[in-house]
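A.B. asks: sequence and predicted structure below; questions after.
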Amino acid sequence: MYIRTLRARECDWESHLDIHFAICNLLRIAAWKRLDFLSHEAHNSRECIQIPGGVSLPEWYGVRTALTGVSVPAWSERDRFMFDYQDIGKVGVRKWLQLAKRYARGLDPFVSLLDLEGATIDAGIAQLGIAFEAIGYELFQERGKSENAANKKPVVDRVDLLVQDVSRTLSFQPSTFGGRFAESYNSVKHANRPQIDPALKQEHFQQGVELVRKWIAYRLGVSAQTLRSAG
């Protein structure tokens, strides 16, 4: 995939990268795989190459930056996208850019789960719980709750609010998931809570990731049939 952003006026590199990061994160969510950039290039409209016939072509320059990850692509036959461009179209991409901005405090740590390679399940549950808390907080406000009322909602209610939108597309029992995930999350977060078996926490982690990915896809316009077939 090739991403190009153009600005009418000169701007800093980070202003361009905001959109590039957002699109890259959308692909990560669809594939649930760590997908990075292959390369970066930039050009200024005042710097062009003149070719015979009086035609001017933009001259692109390679960019090296520590702000992004650049890696060789690794894609196997087993890798699949939960949804693709045909499922969301231009409208869905526009919705994603808006969603990514409004829900950044929850979606950023969610996507960053892909960067926790080698981390313990406790680390994954903790970060996923942070994502659920932030997404649920924003979603309650979107549904009409005040900041104070949304802030008082426990994590189980925040998770259940997402479940309500996509319950028929999930591969696991949705009605009890909020409580089960809250038990795993609180066992990691609070030293005085009962410990949960690591295998059970791993199950709750995988189910939580599925829930957030399908909730995002639902918000972008992906059909329930497509989400159910994704498993």
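C.D. replies: Thanks, I have the structure now. For clarity, every value in this text was computed on a predicted model and none was experimentally measured. Residues are numbered from 1 along each chain as shown.
A.B. asks: rest of the way, CA atoms for contacts and neighbours
C.D. replies: Fine.
A.B. asks: all helices of the chain, in order?
C.D. replies: 13-31, 85-102, 104-111, 121-142, 147-151, 155-166, 177-189, 198-219, 224-229 (DSSP state H).
A.B. asks: redo those helices as TSV? Include distance to H43.
C.D. replies: Output for the helices of the chain, formatted as TSV (distance: least, CA to CA, whole Å):
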stretch	distance to H43
helix 13-31	11
helix 85-102	24
helix 104-111	29
helix 121-142	37
helix 147-151	44
helix 155-166	42
helix 177-189	47
helix 198-219	34
helix 224-229	40
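A.B. asks: those helices: which one's closest to V72?
C.D. replies: Closest of the helices of the chain to V72 is helix 13-31, at 14.6 Å (criterion: CA to CA).
A.B. asks: chain center to the closest one: distance?
C.D. replies: 9 Å (CA atoms, centre = their mean, to the nearest Å).
A.B. asks: and stretch 224-231, by the same measure?
C.D. replies: Centroid displacement of stretch 224-231 relative to its chain, using CA atoms, centre = their mean, is 18 Å.
A.B. asks: and if you look at stretch 48-55?
C.D. replies: Centre-to-centre, stretch 48-55 and its host chain are 42 Å apart (CA atoms, centre = their mean).
A.B. asks: for I51, find the nearest of the helices of the chain.
C.D. replies: helix 13-31 (28.1 Å).
A.B. asks: for that closest one, name the packing helices and strands.
C.D. replies: helix 85-102, helix 104-111 (3 or more CA pairs under 8 Å, 6 or more residues apart in numbering; DSSP states H and E).
A.B. asks: got another one to weigh against that:
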Amino acid sequence: MPNKLPMGTRRTGDLYDSYEDTPDVKVTLERSEQGLSVTVAWSSPEVPYAAWFMSRGGFLPGTEPKEPKPVPQRVVFHDSHGSVLLIRCWARGFHADAFGPGSGTLWARAAILGVEADLQYDRPHGLSSEISGLREWLGVTSWSIEHELVDGVGVARLTSVPPARIELGDHSGLVLELTSGWQVVPDEGGDRRELLDLLWCTTRSSEPMAWDEHLQLHKALRDLLVLSRWRNESCVVVHAFRQDDPLVTLDGATHGEQWREVIVPGDERVPPPSGWHPHLLRFEDLGVAGINHWINLRDHFARALDPVISSMDLRNATPHTRLAHTGPGLEALGYLLVLRDGATEQKASRMPLRARFERILSEVGDCLPFDGSTWVEDAVSRYNGLKHANRAQPDEVDLLNTWADSVMVVRTWVALELGIPKAEVTKRLVDDRQPRGFSVRN
């Protein structure tokens, strides 16, 4: 078995941390639907591992360790298949006897395969991810296909092409680029071969930067695609590198960067949509300058955009929850637009809800496929109905429709902010596939 962690894996091996006085211990590394975890056992409460899990309670009075070590942020697992560095760890869940043995579970937010030392991969120099829908949106491919007739027989030739690279510049010390690639995946024990058409989003920094600082830029591109078609898209980290972990051959020589394979919980890829799902925001409209404009816009209007974009993940929530989640984003958008107009923070903060929504409408009203004034009236009434107990409770279908129309308002505003002409936005919204117009089923 290679050094892999497919879903359902259970491996037994040794655990190493950054503390010199912790004893050797055998642990079980597991990847399950719940995440990446290591189960650690101890023979008595005096063993240092016990304090990782029982620090919030579990020791009998007088038996607590005098100087317990905190849960390490990184641990290394090693068995006959290889090594795995687990990063951004925390302890959750244990079972123990008051004076005897016990066991606890250490969880990790990512696993870096092949790393044998306690390297700070929670602060990498580079991070690479796969974002669903991004390759198709960019219109790039790593394969060319040719069809011809040879002696009356149809022949197809599939050929790999040099990778495409789109450089998106420096963003607060992180260089962002998009690179295409291909891969041939054999079917183990079978006769099939799978040809992959890939695209990676990569960030690099000269100094190590926090994992989430890297990931913020990756998620910015994912969010752009979410707003474009209003469908869920995945962003899965697949590789990382650090400058102190170069590629080293058996003779001890170094050979540049070594991008390590990364495993993260929840790495399911969103499949492509079935049927026709047109984009509201297209790469040919934006180009590199437009993508950079979006990244800056997302940062400046995060309080407005984040609640709207994240409402995509509330598929099983009630209509009340969706509008209550999205409403603060609409309030923030109106507030930030008024600030951009030149108003003071005090004046902008005192603006009533209706005035904020009307300010948003002044930017998008001509493009919407529904009456903007009616949206303002309904959104103000129904959102206030949720917030204030002395008002009538809005109908669930009405709440769902107001939420959907509000999402389209924000998507429209983003399209116009990114420079897409009003006439083109209006035309595309007519064919947009965002679900709207909900009604009661009989």
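C.D. replies: That came through fine. The shown structure was predicted, so the numbers you read here are calculated from the model rather than taken from an experiment.
A.B. asks: kindly provide the TM-score of these chains.
C.D. replies: Here the TM-score for the pair of chains, by TM-score structural alignment, normalised by the length of structure 1, is 0.89; 226 aligned residues with a CA RMSD of 2.1 Å.
A.B. asks: circling back: which of the helices and strands packed on helix 13-31 of structure 1 sits most buried?
C.D. replies: helix 104-111 (a mean of 20; mean count of other CA atoms under 10 Å).
A.B. asks: where in structure 2 does that helix fall?
C.D. replies: Under TM-score structural alignment, helix 104-111 of structure 1 corresponds to residues 302-309 of structure 2.
A.B. asks: who touches that stretch?
C.D. replies: 223, 226-227, 298, 325-333, 407, 410 (CA atoms under 8 Å, 6 or more residues apart in numbering).
A.B. asks: apply 7 Å and report the result again.
C.D. replies: By CA atoms under 7 Å, 6 or more residues apart in numbering, the residues outside stretch 302-309 of structure 2 that reach it are 223, 298, 325-326, 329-330, 332-333, 407.
A.B. asks: those residues into JSON lines, with extra columns for distance to V380 of structure 2?
C.D. replies: Shown next, in JSON lines, are the contacts of stretch 302-309 of structure 2 (distance: CA to CA, whole Å):
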{"residue": "D223", "distance to V380 of structure 2": "26"}
{"residue": "R298", "distance to V380 of structure 2": "25"}
{"residue": "H325", "distance to V380 of structure 2": "14"}
{"residue": "T326", "distance to V380 of structure 2": "13"}
{"residue": "G329", "distance to V380 of structure 2": "13"}
{"residue": "L330", "distance to V380 of structure 2": "10"}
{"residue": "A332", "distance to V380 of structure 2": "14"}
{"residue": "L333", "distance to V380 of structure 2": "14"}
{"residue": "V407", "distance to V380 of structure 2": "15"}
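A.B. asks: for R92 of structure 2, state which of those is nearest.
C.D. replies: H325 (28.7 Å).
A.B. asks: mind checking how far the closest one is from L86 of structure 2?
C.D. replies: 34 Å (CA to CA, to the nearest Å).
A.B. asks: and I131 of structure 2, what does it touch?
C.D. replies: For I131 of structure 2, the contacting residues are 222, 234-236, by CA under 7 Å, 6+ apart.
A.B. asks: same thing but 8 Å
C.D. replies: By CA under 8 Å, 6+ apart, the neighbours of I131 of structure 2 are 199-201, 218, 222, 233-236.
A.B. asks: then E363 of structure 2?
C.D. replies: E363 of structure 2 touches W413, counting by CA under 8 Å, 6+ apart.
A.B. asks: need the counterpart of it in structure 1.
C.D. replies: Aligning on TM-score structural alignment places E363 of structure 2 opposite D165 in structure 1.
A.B. asks: relative to L99 of structure 1, how far out is that match?
C.D. replies: D165 of structure 1 sits at a distance of 15 Å from L99 of structure 1 (criterion: CA to CA).
A.B. asks: on that earlier part again, for S37 of structure 2, state which of the contacts of I131 of structure 2 is nearest.
C.D. replies: For these, the nearest to S37 of structure 2 is V236 (18.7 Å; CA to CA).
A.B. asks: circling back: redo the helices and strands packed on helix 13-31 of structure 1 as CSV? Include distance to G221 of structure 1.
C.D. replies: Compiled in CSV, the helices and strands packed on helix 13-31 of structure 1 are given as follows (distance: least, CA to CA, whole Å):
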stretch, distance to G221 of structure 1
helix 85-102, 6
helix 104-111, 18
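A.B. asks: let me know which of the ones you listed is the nearest to G144 of structure 1.
C.D. replies: Nearest of the helices and strands packed on helix 13-31 of structure 1 (CA to CA): helix 85-102, 15.3 Å.
A.B. asks: the match of helix 104-111 of structure 1 vs structure 1, average distance?
C.D. replies: Here the mean offset of stretch 302-309 of structure 2 against structure 1 after fitting is 1.1 Å, by mean CA distance after the TM-score superposition for structure 1.
A.B. asks: E146 of structure 2: helix or strand, and which one exactly?
C.D. replies: Element membership for E146 of structure 2 (DSSP states H and E) is strand 143-150.
A.B. asks: next SSE after that strand?
C.D. replies: On the C-terminal side of strand 143-150 of structure 2, the closest following helix or strand by DSSP H and E is strand 153-160.
A.B. asks: any idea how far A404 of structure 2 is from E177 of structure 2?
C.D. replies: Counting by CA to CA, the gap from E177 of structure 2 to A404 of structure 2 is 33 Å.
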